[in-house]
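Visitor: could you work out the structure for the sequence below:
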Amino acid sequence: MSLAASGGSERAASGLDSPLEALLRPSAGQPFRWSEHQGRELLLVEHPRCQAVFSRQGGQLLHFRPRGERSLLWCASRWPRIGSIRGGVPVCWPWFGRHPMESGWPHHGWARLSDWRLVDKQSCASGVRLCWRLELHDWLVELEAELGDEMRLQLRTRHGDSEPCVLSHALHAYWRISDVARVGLLGMDGAEGTDLLAGAPCQQDGELRILDGCHKVFRRGGRVIIQDPDWGRRIRVDGGDNPNTVVWHPGTRPIGDVSWAEGLGFVAVEAAALGGDSLTLAPGEDACLRLRASVE
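Guide: Just a heads-up that it's a prediction; the model follows:
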């Protein structure tokens, strides 16, 4: 069964936006405040130019809405009691997918399961800036966020061990859309990569559309436009000089704690460095991954 045959109108009729917006309210000029939701400690950001929600677990941006726009990010309404939160921008670090040698280690690494420390937060007329930090053994990783009319994220890793180490990482962004069967992704024409569902090389020809599932790793960063005619908007996602762009949606395959209709409301377009484009860091060397997004 294709996504186009699924009846995405069920979700559109619900009128739902981000399930986290109910937590946000005018806060007497205070742009930052802490709250708790479904067992997670959250930082709520309320600024004249945008609103946002972060989870201390994972240092994860769960919600971002520029003034006058719909939410840019999708987040599941129900979260597991233990484990990662599906939605927003999970940090996959220091490996992507399954660990190449340790089958019992968590999918997509330790970062999204660990509590991060908020080391800096600032507010100015144009928006807010925040920095989250995680220290694990000889690694130090920071997520810097600038939020206002647009979203800018930078993931920086500092390798402090005495031996070289391989790093793969991703900013696994879930973008909020009207219906995955009705959107098109522009900007990947000619890009080569791997279709992980087919287990074969692929090359994109023109607009990318998702009919029943997609998991492709392209060997290209740069700009992708998510064109959403039902909502009359285009989300510009820019991975800059990152080596990989990942496009993912589960299609008709179920995902835990997410209803069929809810799952139609996102497409993942991720900034990454993985597989053959993973990084080998020398002692003392840094690595950086960037993601920027706005509404056109």
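Visitor: can we go C-alpha only for contacts and neighbour counts from here?
Guide: Noted.
Visitor: my guess is Cys288 contacts Leu155, does it?
Guide: Yes: counting by Cα atoms under 8 Å, Leu155 is a contact partner of Cys288 at 5.6 Å.
Visitor: quick one more, to check against the first:
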Amino acid sequence: MSSRADVITRTGDWGSIAVSPFGATVVSWCPDGVERLFTASDASPVLGEMWHGGIPVCAPWFGRGRGDWSVPHPHGLVSRVSWRLVGEESRVDGCMLEWRTDAAATSHLPGAQHYPPDLGYSLRIEASATALVLSLRIDSPTTEVVVDEAFHPYLRTGLPATVSGLNGVAFRDFAADHAGSEDSALTVDRYVDRVYCGAPETTLTDDGARLGLAGDAASSLIIWNPGPGSGMVPGDEWRDFVCIEYGNVQGNAVTIPAGGEHTLRTLLQVS
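Guide: The predicted model follows:
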């Protein structure tokens, strides 16, 4: 078990996990001695920025947002501030880390003025030899608010890879600018940017591994890879990952009543 100022690492016979306080971003998960997450080789985690890698938390907006105002940067506020580690448990078969931030920590960022000043965010991370579970709770003590939320995992894989479990689910394809529904497994081997109106259990499969994914209290699923030539990641590193993101975004954003809360969960299961 070790900690550095920039990354919190926990290890055991079950494997290891590392979390950056910047955005409470899971930057490494090795449940069986094999790294399951991707981080771009040019990533340079700093406060106020997002980077391509790990599992960022997107809230209180996703992508370019929605509504009648233009967001100053994609994917919200909470990934751009430092979170506090407020609790943890060590177990024989894994560990739990709990992180927290609030609207006061994000109040200096452009766009924060569109959201209640007392929003609270808690992230519970549970890691074991076979699974990783992330639970994001957003509470709004005094004001009703509509929020987008999503987990944005960069899953290490070799492309081409397939994502199954999507049959019959409607999507909007922002890469090809059309709408449709899946009738077979999706092969990821190019630029992909699809937002699904539904969040079924899925399986990511490549030549060497299978990873099961699921969401709880999620109504949206996003699959993304920048493809060649985007400049978002160096060289051919786009071939090394795919993002499969569970959340509630765009028309499926969540309304939290005054005094209420909402918890979104995602599960990654080695299979």
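Visitor: so what number do they get for TM-score?
Guide: Put the two chains on top of each other and the TM-score (TM-score structural alignment, normalised by the length of structure 2) is 0.89; 254 aligned residues with a Cα RMSD of 1.6 Å.
Visitor: sorry, back to before: more crowded one of Cys288 and Leu155 of structure 1?
Guide: In terms of neighbours (other Cα atoms under 10 Å), Leu155 is the more surrounded of Cys288 of structure 1 and Leu155; the figures are 22 against 15.
Visitor: which residues in the stretch 101-250 of structure 2 form strands?
Guide: Remark: strands assigned in the stretch 101-250 of structure 2 by DSSP state E, counting those that start in this stretch are 120-128, 131-140, 145-147, 149-151, 154-156, 161-164, 170-173, 178-181, 186-188, 192-196, 202-205, 210-216, 220-225, 241-248.
Visitor: let me redo that: the stretch 1-150 of structure 1
Guide: Here the stretch 1-150 of structure 1 has its strands, by DSSP E, counting those that start in this stretch, at 32-37, 40-47, 50-55, 60-66, 91-92, 117-124, 127-136, 139-147.
Visitor: now for the longest one, which elements pack on it?
Guide: Going back to what we said before, that points to strand 127-136 of structure 1. strand 117-124, strand 139-147 (3 or more Cα pairs under 8 Å, 6 or more residues apart in numbering; DSSP states H and E).
Visitor: so which of those strands is the most surrounded?
Guide: strand 139-147 (a mean of 20; mean count of other Cα atoms under 10 Å).
Visitor: residues touching it, excluding its own?
Guide: 50, 59, 127-135, 151-161 (Cα atoms under 8 Å, 6 or more residues apart in numbering).
Visitor: which of these are buried?
Guide: By neighbour count, with 16 or more other Cα atoms under 10 Å, those hold 50, 59, 127-135, 151-160 as buried.
Visitor: and for the counterpart of Gly53 of structure 2 in structure 1, the neighbour number?
Guide: Alignment note (TM-score structural alignment): Gly53 of structure 2 maps to Gly87 of structure 1. Using other Cα under 10 Å, Gly87 of structure 1 has 23 neighbouring residues.
Visitor: what does Phe64 of structure 1 give?
Guide: Neighbours of Phe64 of structure 1 using other Cα under 10 Å come to 26.
Visitor: now do the contacts for it.
Guide: 50-53, 71-73, 151 are the contacts of Phe64 of structure 1 under Cα under 8 Å, 6+ apart.
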